[in-house]
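1. need coordinates for the following:
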Amino acid sequence: MNMEEIYEEKQQEISYTEDNIRTLDWKEHIRRRPGMYIGKLGDGSHSDDGIYVLLKEAMDNSIDEYMMGYGKTIEVTVVDGKVSVRDHGRGIPLGKVVDVSSKMNTGGKYDSKAFKKSVGLNGVGIKAVNALSSYFKVCSFRDGEMKCAEFEQGNIVVDCPISKTNEDNGTLTEFIPDKSIFKDYQYLKEHIEPLLKNYVFLNSGLTIVFNGKKFHSRNGLVDLLNENMTTDPLYPIIHLKGEDIEVVITHSNQYGEEYYSFVNGQHTTQGGTHLTAFREALGRTIKEYYNKNFDYADIRSGMVGAISIKVEEPVFESQTKTKLGSKDMGPDGPSVSKFIGDFVKKELDNFLHINHETSEIMLQKIQDSEKERKAIAGVTKLARERAKKANLHNRKLRDCRVHLNDTKGKDLEESSIFITEGDSASGSITKSRDVNTQAVFSLRGKPLNSYGLTKKIVYENEEFNLLQAALNIEDGIEGLRYNKVIVATDADVDGMHIRLLLITFFLQFFPDLIKKGHVYILQTPLFRVRNKKKTIYCYNEEERLNAVNELGPNPEITRFKGLGEISPDEFQHFIGKDIRLEQVSLRKNDLVKELLEFYMGKNTMERQNFIIDNLVIEEDIA
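-> Got it, this is the predicted structure:
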């Protein structure tokens, strides 16, 4: 076959005709491209998995009703994967129950008179829940009448006529996420409760009842900070409220800054224009109040705060609404920056003039931060120069192409960095990784135990300094280059120790990295069980026994002693689409100082007795 014939055959293969053009209906589009509507899918093991987005979308409509002054209680029930949300608002207009559940770009939020400052503005949310559920039911109760409809995968299967009812006004939404999309999913209480708590913190007076447990807040964002702070505040939390804005701030003895931001009740985990304006306004106002030439980094060092604003017609940078893009408060309102700046300038300045005890403690904290910064200024300068040179050809870092702090592009949230120990492990991961989204940072042996040390050590220790530079977190996690910081060490005693040392480093100097859910542990298989037809990788003893039963008599069993023993070809299975990650998390009752003191301090005998009492001996596999 000559070149001309090959070209003609190729043209036939890739013909582009009217038959290639398809128009997907609304539910088919959502089911084919769920990521566009709810972010990632997941199985429920992480708080940002899709099943929690479905719950949030169902909740947002009820919250919007409360914000408009209707319905003080919302009941949420989650049993065996089935979710039920019942509010006591006005109820959906009965003639539109089916439309708002199954017609794209249909909703009451377009009418700013009915919903001035709501979360859901594009008429997509509840439709996405419908399309991605194997069972979806919506009932509206309104002035003694009710209307219900049931769907399967977005297709209506029951359309009940309007009938009489004794039920209170409001809306009931029930759904079961589709198992063909959400594989082996499970709703976890530890991810649902923080989501519901945030709703009550942001809506003082609202009561949410979750599986019989009541959540209620009297003090708004003050309760939110008290719930989330793992170190004691240096002074009572400053609480400032105005029309369409509520802020709280305090300082603690932790390094770095920590903020929680919300727009119209939506937790903007990635911040946005409002958080940027808030940080700038705090630094500027405090600097002007003391009339001293403080460095903004010293003012904000150890600061913990939260901001909640209400914006007309907010613009978010994605359907999942995790980052605010709006520059203005509304069509006729001031800019977000001016609105927040003017409020903080007036209210915080007044507060500090009146509350001298708080302003004196704040001043002392800023001066202590300044003193420490100046004491290590020389070391910091040398370390930065060293990191800059290393970044030009950093042997420890094999970078990827996509980064979380890129201004544009797709898959930014997929960007990851594996922190490995030793050349063999980092070599295997480097050869099998996705070069677009996965970077590798190689440790040289065990890192230093940083417990009880000052931030000077971050700059003096070459490994810590290069890691800090690779993550781009010296000035806070706003510039973080990787969404997932994955500790990838062997599952033996040395590997566990390295994990503890790295987590200690993050907790000491960059606690927000863990609190915001960016740090993970890579789970790798302990066993490979195979016969001539099939290979099964097992992550625990139970999986090994199941694999042996499945493969029949005398399968070959290999126990992996370390990551270096796993070939690059095999490693592809463990860091690809089936990657198993365990998120490192902190709860309110995890007191950081006490935890680190026990595990990493000098209480050798106490820790030794704990290890002996809790030691588990695992039989070696022949």
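2. okay, CA-based contacts and neighbour counts for the rest of this
-> Noted.
3. Three-state assignment for the nearest residue to Ile457 once chain neighbours are set aside, please.
-> Among residues not flanking Ile457 along the chain, Ser450 sits closest, at 7.5 Å (C-alpha to C-alpha, 6 or more residues apart in numbering). Here Ser450 is recorded as coil under DSSP: H, G, I helix; E, B strand; the rest coil.
4. quick check, Ser450 in contact with Leu501.
-> Yes - with contact defined as C-alpha atoms under 8 Å, Ser450 reaches Leu501; the gap is 7.4 Å.
5. ok, Ile575 touching Lys431?
-> No - Ile575 lies out of contact with Lys431 (C-alpha under 8 Å); the separation is 11.4 Å.
6. give me the more crowded residue out of the two.
-> Shown here are Ile575 and Lys431; by other C-alpha atoms under 10 Å, Ile575 has more neighbours (20 against 14).
7. got the contact list for the more buried one?
-> By C-alpha atoms under 8 Å, 6 or more residues apart in numbering, the residues touching Ile575 are Arg433.
8. show me what contacts the residue nearest to Ile457?
-> Counted by C-alpha under 8 Å, 6+ apart, Ser450 has contacts 457, 501, 504-505, 508.
9. from these, which land in strands?
-> Judged by DSSP state E, strands contain none of the contacts of Ser450.
10. closest one to Leu282 out of those, please.
-> Gln508 (24.0 Å; C-alpha to C-alpha).
11. circling back to that earlier point, in the contacts of Ser450, which residue is surrounded by the most others?
-> Thr504 (23 neighbours).
12. count of neighbours near Gln266?
-> Neighbours of Gln266 using other C-alpha under 10 Å come to 24.
13. does it touch Ser118 like I think?
-> No - the pair Gln266 / Ser118 is not scored as a contact, 9.2 Å apart, by C-alpha under 8 Å.
14. now show me the structure for the sequence below, then we'll compare the two:
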Amino acid sequence: IHPKEKVSGVQLVFTKLHAGGKFGQGNYEYSGGLHGVGASVTNALSEWLTVEVYRNKKVYKMSFHSRFNKRKNKIESGLPDGPLTEEPMSGNKKGSYIRFMPDANVFSETVFDLDTVEERLKQLAFLNRGVEITLIDERITMAEAKRTRMLFSTDEETENEEGEEGVENEEIIETEEVFEEQQGQQSLFAAFDQFASENEPYCVVFRFDGGISDYVKSLNDGKRRLYNIPIYHKTVKNDIQVEFSIQHTGEYRESMFSFVNNIPTPEGGYHEMGFRSGLTRVLNEYARSNGFLKEKDANFQGDDFSEGLSVVLSIKMANVQFEGQTKTKLGNTEARPAVEASVIEGFNAFKNVRGYKKVMEEIIKKAQGAAKSRIAAKTAKENARAKNSIDGLTLIGKLAACSGRKPELNEMFIVEGDSAGGTAKQARVRQFQSILPLRGKPLNVEKKKLAQILENEEIRTMISAIGAGIDPDFKLDKINYHKVIILSDADQDGMHIRCILLTFFFRYMRPLVNAGHVYIGMPPLYKVYKGDKVEYAYDDKELDEKIKIIGKGYQLQRYKGLGEMSADQLWETTMNPATRNLTQVTVEDAAKAERMITTLMGDKVEGRKEFLAKYANFNKRDAFIDKIEKTDKKEV
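-> Below you'll find the predicted structure:
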């Protein structure tokens, strides 16, 4: 019983705001919470919640419910069903068991998404080396999971293959384990319960004895790695625990994932600043002292060392200050010098490892190539600016710009093909809708350097139209449109174009995606009609519903391309804000998106073949053919 509040600790934590353990002295060394309200808010937003605490050979139980108070005419949430109960138990089990049901009166969606939960638990297992996390989903069986879900490979299956088709046959450096802490038993990249039968609930166990080094390896799955063993270091500076792991690849972009007290910080912060400054400093010192940089040569820039670099940075500290309630950016200035010093210390320790010089030479060679590309890209940018300098000269005849001057109201449709682009121009509302037709397939940026990308006319046109530049200089507050809508045909070519454009936005306009400004337009697949009665269906399931609405005697048309629709039809089905279907593009898990883009859009063909062989349904019946056959038989 709490001496001041006169209730049990369980009741206090689950019913009183700001009662979290982070506010007590010595309860937690580090905490990701800000206000100590997680447990109490979860209880308040749940239809019911039960707690079991195991300690001192006893089990303590308490339950809570939400109830409708007739007298007050309102729902009262998180009320205790009774006092905390106590029962003896055998054994020395310790821990807590909490179950809850989200309240449907509060949330429109109360079903937990397995992919989201699984990715977060996997991430936590990476960040907490050796901790075993078990996920069980009783909604699906092991057999169903193996048929329908992407399962992760083991570490043994992700090793590099020298001379693989489509990849330069460059020597892969063999190094010993960089630090003793990396040694140990093989990590588990999703170990499924070997003893579970096909009909038992889905169960996966995450445990990574390599910790964040295993995280880096998973990020680089399918990429050509310049050295096999990630560089790893862990230390404490000024009461801040710093842990990082890095590995360079043959890619052109950086993949950086940072965390504070296990909380992802996708917008970075002072810890990322410290990492970049430390890495730039220590690598420039090596390059200069070993003759890679002559006396008159300028230092490499930070971006030169970032090309192809995969990084996981995890720090733990007290009194965390995030910028904004969403905890996406670290605001503690003291994190910068602590991380910078840790990076320098880590590379100094790396000097004692066999293979150090070979690894460092590969890193510097990569930076030399990146510096040349940077200079070429700068020239390409200047040329692009010159071409676009006279009132956006390259956009004339391409972009049908809207007349509105408020970006928050404006939207731009990127439309596949001149024909559909012309129809879209007729259908649009000029006040707030712009149309940018694409001629042919855009460039797949995953396989190109920035200088090559900026030479592509379609890419330059998109950059100019959006108006905010590209990473790393992308300025979100400069965008001309708060909705950038990809509008392509519903066939394979259209899907390929969507993938190519999404890859470009993810790689070079990530803030645009993260802010929720990228959408996919959803034109209908079918038109069901009889006389003046018309219904549009956007998928096969909806087709059945629309056929029932129209009734017997219906006629059916399938749209193969946007160009088959008139301007009125395109407006009504796809462009009218009141009636259209848009899918907002979001990135729930950047690491997973990174792996998918590398697999599906990268150089390695084998990865795509394996993905398609495993997940593509080549035996699916064509719903349109089924309906036509049905129509012919019944003569409707």
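15. can you redo the contacts of Ser450 of structure 1 as CSV, where the extra columns are distance to Asp475 of structure 1?
-> Compiled in CSV, the contacts of Ser450 of structure 1 are given as follows (distance: C-alpha to C-alpha, whole Å):
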residue, distance to Asp475 of structure 1
Ile457, 16
Leu501, 22
Thr504, 19
Phe505, 16
Gln508, 15
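16. what about those residues, which are in helices?
-> 457, 501, 504-505, 508 (DSSP state H).
17. ranges for the helices of the stretch 401-550 of structure 1?
-> In the stretch 401-550 of structure 1, the helices defined using DSSP state H, counting those that start in this stretch lie at 423-432, 456-460, 462-471, 493-509, 511-515, 541-551.
18. same deal with the stretch 251-400 of structure 2?
-> Under DSSP H, counting those that start in this stretch, the stretch 251-400 of structure 2 gives helices at 270-289, 302-306, 335-350, 356-387.
19. any chance of those in TSV, with distance to Asp103 of structure 2 and mean neighbour count too?
-> What follows is the helices of the stretch 251-400 of structure 2, written out as TSV (distance: least, C-alpha to C-alpha, whole Å; neighbours: other C-alpha atoms under 10 Å):
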stretch	distance to Asp103 of structure 2	mean neighbour count
helix 270-289	38	20
helix 302-306	45	21
helix 335-350	39	21
helix 356-387	52	17
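20. which one is Leu467 of structure 1 nearest to, not counting chain neighbours?
-> Once flanking residues are discounted, Leu467 of structure 1 sits nearest to Phe441: 7.6 Å by C-alpha to C-alpha, 6+ apart.
21. count the neighbours of the one you found for me.
-> There are 25 residues near Phe441 of structure 1, going by other C-alpha under 10 Å.
22. Leu501 of structure 2 versus Leu79 of structure 2, what's the distance?
-> 50 Å (C-alpha to C-alpha, to the nearest Å).
23. ok now the biggest strand by length in structure 2, how far from the chain's centre?
-> Taking DSSP E as the criterion, structure 2 has its longest strand at strand 58-69. Relative to its parent chain, strand 58-69 of structure 2 has a centroid offset of 36 Å by C-alpha atoms, centre = their mean, to the nearest Å.
24. can you tell me which helices and strands the helix or strand following it packs against?
-> Downstream of strand 58-69 of structure 2, the first helix or strand assigned by DSSP states H and E is strand 74-80. Packed against strand 74-80 of structure 2 by the contact rule (3 or more C-alpha pairs under 8 Å, 6 or more residues apart in numbering; DSSP states H and E) you find helix 9-15, helix 38-44, strand 46-55, strand 58-69.
25. cutoff 7 Å now
-> helix 38-44, strand 58-69 (3 or more C-alpha pairs under 7 Å, 6 or more residues apart in numbering; DSSP states H and E).
26. thought Ala623 of structure 2 was touching Asp540?
-> Yes - judged on C-alpha atoms under 7 Å, Ala623 of structure 2 makes contact with Asp540 at a distance of 6.3 Å.
27. which other residues reach the longest strand of structure 2?
-> With contact meaning C-alpha atoms under 7 Å, 6 or more residues apart in numbering, strand 58-69 of structure 2 is reached by 47-54, 74-81, 83-89.
28. one more pass at 8 Å, please.
-> In contact with strand 58-69 of structure 2 (C-alpha under 8 Å, 6+ apart) are residues 10-11, 43-44, 46-54, 74-90.
29. mark which of these are buried, thanks.
-> Among the contacts of strand 58-69 of structure 2, those scoring as buried are 10-11, 43-44, 46-54, 77-80, 84 (criterion: 16 or more other C-alpha atoms under 10 Å).
30. can you give me the end-to-end distance of stretch 202-214 of structure 2?
-> 24 Å.
31. stretch 83-97 of structure 2 now?
-> Start-to-end, stretch 83-97 of structure 2 (C-alpha to C-alpha) is 17 Å.
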